[in-house]
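1. predicted model, plus sequence, below.
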Amino acid sequence: MVAKVRMCGFVGIVNGNDEDRSDFDLMLSSIRHRGPDDSSFYIDEDSGVFLGSRRLSILDLSENGRMPMFNEGRTVVVCQNGEIYNYPELKNTLQEKGHKFLSGSDTEVIVHGYEEWGNDVFTKLQGMFAIVIYNLHKKKIILARDRVGIKPLYYLKHGNRIYFSSEAKSFNCIHDFSFRNNLDYENVDNLLGFMFLPKSGETIIKGVKKLLPGHYLEIDVYDQELTETKYWELPTQFGKTPSFDEAVEELNELLVKTVKSHLMSDVPLGVLLSGGLDSSLLTALVKKVTDSPVITFTAKFNHKFNESVYATEVADFLETKHEEIFIDASSINKNIEKYIRDFDDLTTFDGGLLTTKILCEEIKKKGVTVLLLGEGADEIFGGYSWFGLSQAPLSMLPRKLQACLYYYALSRNITYKPGEYYKYWIDMYDKNFTHDTFRNISSVELRIQLPNHLLMKVDKASMASSVEARVPYLDHKLVEYAYGLPREYKLKGALYSSSAVNEKHILRRVASKYLPVAMISRKKRGFMMPMDDVLKADYDKVKDYVYAKDSIARNVMSQQAIEGLFEKSRFGLLNMQREYLLWRLFLLEVWGKEYGR
């Protein structure tokens, strides 16, 4: 099975001059892995606009497919990172309106779409994308990001210039700007405690921002004014509710259509299979819509939590070409510096961070360039235990109390100063409150957990290995449909039941069309390595990093607290939260050395 793919990355400078050329070249080189085949750029010397792009292009290798891409009059310039899945339909629409196309590239749809619809073009795109458009007539730069934040986009206002890039590491190439000298210690503190930065748009580097999902940012080239606009949000109005059986059929049809659109293929494609519901159903759907052999991959560990056998059972049932990738703690510690270099803004400390990176690296070695993953299903179908708060009688509690209980359910992930995050989380829940508790929780998960945590991990781990990750469950039409379904279609059974079959009820019903009951009734699976294995694999190395005189940790924690962690760790007395804190401190210090200029 093969997939059409154009992995790309782009960088840019606004209000630059000849002195910025060296910085610009370094910025473009820093994202080479996002597109190792080709590099091209455009410079408007009169306005000081620099645009550079890298690509790995399989779909259209001609000059007409290169980016930056222009319209016929060379008044609109576009760079894109991602895939537009509905570009054939949009291309037909634009051709009917008189637009002429010179390539088979989906980027050209954005060029002509912007000519036709202006900034409304973003509302018509179905896919994952980060986009920059330069309007030479209006002297405006427009940055845009897809609805749920699958593709990242960073920007920095520094001095009298504005910089933007697909990856934050590009800004560390600026001659008078460095990560280490611009650390935001408040956000470092937040990151240590919460595993990821819950404040959308924030990073641990002062001045470096992430464009919010579902937003576009206009930059006035002359005065560098920034105007951010939301172009998408979750629906608030819903049509007639179908019966449960009708919803099952509608969801199945939508899933089949969505997966099919994600399989536009010219290069080898695989599926990351954990053996849980989401990835197993995804694999079954891929099997349904293609006649080509399906390749699946899973992680195999050498500890008691190894669950690769479940993925193998699904692969055998679906007759996929299945590969197990062995991961052990010693290999992680041995290559920790190389791995952590790819997580440039250290947005997340997820336990599966490095596991995902190693998987993608090995998958690329096996010749696979596109990888489908099951991320997003938990957030839209109720796959976390705290969605149980939406069931009566808790759903009838005052919203502030609902928010408190939601926070309490999440607090097991908070390793450090849990009280510090309480007010922020309560305010976030309160600000997006509706009278449907399930939708309240789903909304926060979609806007906080996904873009700031899971999707950042997936993009950085995959693109660092020149693998394009696709997440069909997060197609915005599927998200909107699932969001509009009643809670009782998603949750079934007793409040906070430990039974997996009570979660994602409608998704399990769809999966029953393709898989045996035993395979769709298992609890959540993932690719998580116990941190104690990694820490113990080279304890002295961990200690050397965290105890270093110039350690970042010394700016947010007392020496006594740090020593206490190591003392308890030495005797095996750390609970899970404190173990994760030690792991995060280790990664933070490795990152600090890698980006320490």
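-> Great, that's in hand.
2. alpha carbons only for contacts and neighbour counts from here, please
-> Noted.
3. which residues in the stretch 301-450 of the chain form helices?
-> 308-318, 329-334, 336-340, 353-365, 377-381, 399-410, 422-431, 437-444 (DSSP state H, counting those that start in this stretch).
4. what packs against the longest one?
-> Contacts defined by 3 or more Cα pairs under 8 Å, 6 or more residues apart in numbering; DSSP states H and E place helix 353-365 against strand 295-301, strand 321-327, helix 336-340, helix 455-463.
5. now do the helix or strand harbouring residue 13 against helix 455-463, angle only.
-> For residue 13, the host element (DSSP states H and E) is strand 6-14. Relative orientation of strand 6-14 versus helix 455-463 (axes from the mean of the first three to the mean of the last three Cα atoms, to 10 degrees): 110 degrees.
6. who's in contact with strand 6-14?
-> 24, 27-28, 31-32, 34-35, 48-59, 79-83, 161-166, 170, 221, 224, 466-468 (Cα atoms under 8 Å, 6 or more residues apart in numbering).
7. switch to 7 Å and redo it
-> 27-28, 31, 34-35, 48-59, 79-82, 161-166, 221, 468 (Cα atoms under 7 Å, 6 or more residues apart in numbering).
8. skip the chain neighbours and tell me the closest residue to residue 134.
-> Closest residue in space to residue 134, ignoring its immediate chain neighbours: residue 141 at 4.6 Å, by Cα to Cα, 6 or more residues apart in numbering.
9. okay, now residue 405: neighbour count?
-> 16 (other Cα atoms under 10 Å).
10. re the thing from before, what's the following helix or strand after the strand holding residue 13?
-> helix 21-30.
11. okay, buried residues for the helix or strand just after that following helix please.
-> In the C-terminal direction, the helix or strand that comes right after helix 21-30 (DSSP H and E) is strand 38-44. For strand 38-44, the neighbour count (16 or more other Cα atoms under 10 Å) marks 39, 41, 43 as buried.
12. put this beside the first:
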Amino acid sequence: MCGIAGGVTRGPIEDARIQHCLRVLHHRGPDHQAFMRDRVGDREVTLLHTRLSIIDLDPRAHQPFTRGGVTVVFNGEIYNYVELREELSRKGSVFRTNSDTEVLLEAWRAWDIEAFDRCEGMWALALWDSPARRFLLSRDRFGEKPLYLFDENGEIFFASEIKGLAALIPSPLQVNRGHLLRYLVNGYKALYKTKETYFEGVRELEAGTFLEFVLPEMKETEKRYWTLRYEPEEEMSREEAVAETRRRLLEAVRLRLRSDVPLAFCLSGGVDSAALASIAAREFDYNVSTFSIIDKDERYNETENILATVNDIQCEHKLIEIPREGFLERLRNLVKAHDAPLATISYYVHSFLTEAIAEKGYRVSVSGTAADELFTGYYDHFNLYLHEMRDTPFYEKARNDWERFVRPMVRNPFLKDPELYDRDPDFRDHIYLNRDLFLSLLEVPFSETFEEEPYSRSLLRTRMLNELFHEAIPVILHEDDLNAMKESIENRSPYLDRSLAEFAYRIPNRFLMDSGYGKSILREAVKGILNDAVRLDRRKRGFNASFRSLLDLDDEKVRRDLLSDGPVFELINRERLEPLLDRDPLPNSVSKFLFNFVNVRIFLEEFAS
């Protein structure tokens, strides 16, 4: 894990800007910072790198890394670098380090663009092939590693964080108020349905794509090198689905245990993260150390299940309670670190977890991100599953299971209707909940409504793929990366494995749920590895906290501060907002809006010119 930045410009980027960029990205790579320059005609290529050493800690693996006229700066990990190295060695490549960076560069020299298809891992990279005059940017399949772009007047700049871009670009970045409105009204699930960011002209390179320029003409090509589709193998048996899921999940974990520094495991009370820690401990005899956030609010308290896993695998463990003091000051620091409002209150809470991991000296953490998007897990997935099973022999049992096990746990009023998608297959109002209320609070017009990509004829898989690539996972990866890298920690997500994901999307829908269990195949796949107290728990609490528990809205000083003059009230009507502060208890959607309001207030104070 590292920080990268640079650009292709008409003249050299000033030394002062380069040094400033390396300083602001130092937290992403405290072990080494360097840059290189090259020139083709009137074009200057600049590559910057800050290194967090994880694989091959020797200085010989520092970046920018050059061989045969090809230079790469790379943020991430190529988990199958050992296997690729062996294959490349047979083809004649000679290696001088034990790093995955060198393997990546040699893979490019051997296979060109096809190298991305052969790599299993997470990456954001910039590569300058001087002999071919090709400059290339690439991002991993799921977008685990960030890569921001800014192009203007025939020049392009890139960086791992927006603050890195701002350091290199000659003119100040301008706040994108339209994206703030999107966040306020439609919430975090709307943020990655567009290429826009919170700053005008700044975009992220899409996951699973590469962007190439031929110099000096700057001839541009942007292509997708990987796409995930739902292609069910209807002849597959349930036993085959379980066995192959188990095999591929264990392999995904095995690869992601590769490191020259110890790993920490983020542990919640759910199946996803507990399965990973249990696999590492039981199947690979890894000395697991786990970290968990706990909340006094019983709606979110998972202590019982967390301790069930800790006691079962006998691992070192740290429980972190959420402090209630200093909310506004801490939130301001996080907004500045993220160059953005926090997507949800979960990532305010998550920041305590990454701090605790760093305090124990760990440089790598492992999380259970994306199991829901591969194997189901959200409550609307149950409604969609019922719709999919409607005219099949499986419907009656599925409906009875839902009535018995799922309905009692559902709080969202829309999702209490088992025939919701039979009546209206296009229903999505539960996603942008209370949108009309939030629109009524605005001082400026905003009309963007819900849209989703039509990935499949299956409504359930279309929903899951939208969550995977546009709604849930991009947000989680973005926030996880920034919280972790703020503490110089690399985050790994074993479920975001190409082989595992492609197989999950070949499993027929009829197997995805059973007896009121979401993630039915995953639960069976980890039988005998994960303790049954967690494996057979149907409850889904989520990683969260209530807004009122963190900020006393009845405190007069707090209210004065929140309602005092500021640029946020160019977007939101103060008089219509104020009554929301009096509501107790706060409905969940209103709690989210107030958290977003405070974030936007801070963001505009810090970044609006």
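-> All right, it came through fine. For clarity, every value in this text was computed on a predicted model and none was experimentally measured.
13. TM-score for this pair?
-> Scored against TM-score structural alignment, normalised by the length of the first structure, the superposed chains reach a TM-score of 0.89; 571 aligned residues with a Cα RMSD of 2.7 Å.
14. mean neighbour count and distance to residue 553 of the first structure added to the helices and strands packed on helix 353-365 of the first structure, as JSON lines?
-> Output for those, formatted as JSON lines (neighbours: other Cα atoms under 10 Å; distance: least, Cα to Cα, whole Å):
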{"stretch": "strand 295-301", "mean neighbour count": "23", "distance to residue 553 of the first structure": "30"}
{"stretch": "strand 321-327", "mean neighbour count": "17", "distance to residue 553 of the first structure": "28"}
{"stretch": "helix 336-340", "mean neighbour count": "17", "distance to residue 553 of the first structure": "17"}
{"stretch": "helix 455-463", "mean neighbour count": "23", "distance to residue 553 of the first structure": "22"}
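15. reformat the ones you listed as a markdown table; add distance to residue 493 of the first structure.
-> Output for those, formatted as a markdown table (distance: least, Cα to Cα, whole Å):
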| stretch | distance to residue 493 of the first structure |
| --- | --- |
| strand 295-301 | 31 |
| strand 321-327 | 35 |
| helix 336-340 | 42 |
| helix 455-463 | 30 |
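16. out of the ones you listed, which gets nearest to residue 422 of the first structure?
-> Residue 422 of the first structure sits nearest to helix 455-463 of all those, at 23.3 Å, using Cα to Cα.
17. give me the buried stretch members for stretch 229-247 of the first structure, please.
-> Per 16+ other Cα under 10 Å, stretch 229-247 of the first structure contains these buried residues: 231, 232, 234, 247.
18. what's residue 532 of the second structure aligned with over in the first structure?
-> Aligned by TM-score structural alignment, residue 532 of the second structure pairs with residue 517 of the first structure.
19. which residues in the stretch 451-600 of the second structure form strands?
-> For the stretch 451-600 of the second structure, applying DSSP state E, counting those that start in this stretch gives strands covering 490-492.
20. over to the stretch 151-300 of the second structure?
-> Under DSSP E, counting those that start in this stretch, the stretch 151-300 of the second structure gives strands at 155-159, 202-204, 209-214, 219-224, 263-266, 289-294.
21. the first structure: matching residues for the fifth one?
-> With TM-score structural alignment applied, strand 263-266 of the second structure matches the range 269-272 in the first structure.
22. once aligned to the second structure, how far is that stretch on average?
-> Its matched residues in the second structure lie on average 1.1 Å from stretch 269-272 of the first structure after superposition (mean Cα distance after the TM-score superposition for the first structure).
23. re earlier: dump the buried residues of stretch 229-247 of the first structure into JSON lines; add distance to residue 89 of the first structure as well.
-> Shown next, in JSON lines, are those (distance: Cα to Cα, whole Å):
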{"residue": "231", "distance to residue 89 of the first structure": "21"}
{"residue": "232", "distance to residue 89 of the first structure": "21"}
{"residue": "234", "distance to residue 89 of the first structure": "24"}
{"residue": "247", "distance to residue 89 of the first structure": "26"}
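24. and those residues, which of them are in helices?
-> Counted as lying in helices by DSSP state H, out of those, are residue 247.
25. looking at the buried residues of stretch 229-247 of the first structure, which one is closest to residue 450 of the first structure?
-> residue 234 (14.2 Å).
26. not counting sequence-adjacent ones, nearest residue to the equivalent of that closest one over in the second structure?
-> The alignment partner of residue 234 of the first structure in the second structure, by TM-score structural alignment, is residue 228. Excluding its sequence neighbours, the residue lying closest to residue 228 of the second structure (Cα to Cα, 6+ apart) is residue 502, at 6.6 Å.
27. give the aligned equivalent of the one you found in the first structure.
-> In the first structure, residue 502 of the second structure lands on residue 480 (TM-score structural alignment).
28. that match: how many residues sit nearby?
-> 17.
29. if I look at it, how far off is residue 473 of the first structure?
-> 11 Å (Cα to Cα, to the nearest Å).
30. equivalent analysis for residue 234 of the first structure, please.
-> Distance from residue 234 of the first structure to residue 473 of the first structure, by Cα to Cα: 15 Å.
31. check residue 3 of the first structure too.
-> 18 Å.
32. next: residue 383 of the first structure.
-> 13 Å.
33. swap in residue 139 of the first structure?
-> 37 Å.
34. just give me the residue closest to the centre of the second structure.
-> residue 477 (1.1 Å; Cα atoms, centre = their mean).
35. translate it into the numbering of the first structure.
-> Match for residue 477 of the second structure (TM-score structural alignment): residue 455.
36. sorry, back to before: between the helices and strands packed on helix 353-365 of the first structure, which one is closest to residue 409 of the first structure.
-> Comparing those by Cα to Cα, helix 455-463 comes nearest, at 21.8 Å.
37. that closest one vs the second structure, average offset?
-> Mean for helix 455-463 of the first structure is 1.0 Å (mean Cα distance after the TM-score superposition for the first structure).
38. which strands or helices does that helix pack on?
-> helix 353-365, strand 468-470 (3 or more Cα pairs under 7 Å, 6 or more residues apart in numbering; DSSP states H and E).
39. so which of these is the most packed in?
-> strand 468-470 (a mean of 26; mean count of other Cα atoms under 10 Å).
40. relative to the second structure, which residues correspond to it?
-> Counting by TM-score structural alignment, strand 468-470 of the first structure corresponds to 490-492 in the second structure.
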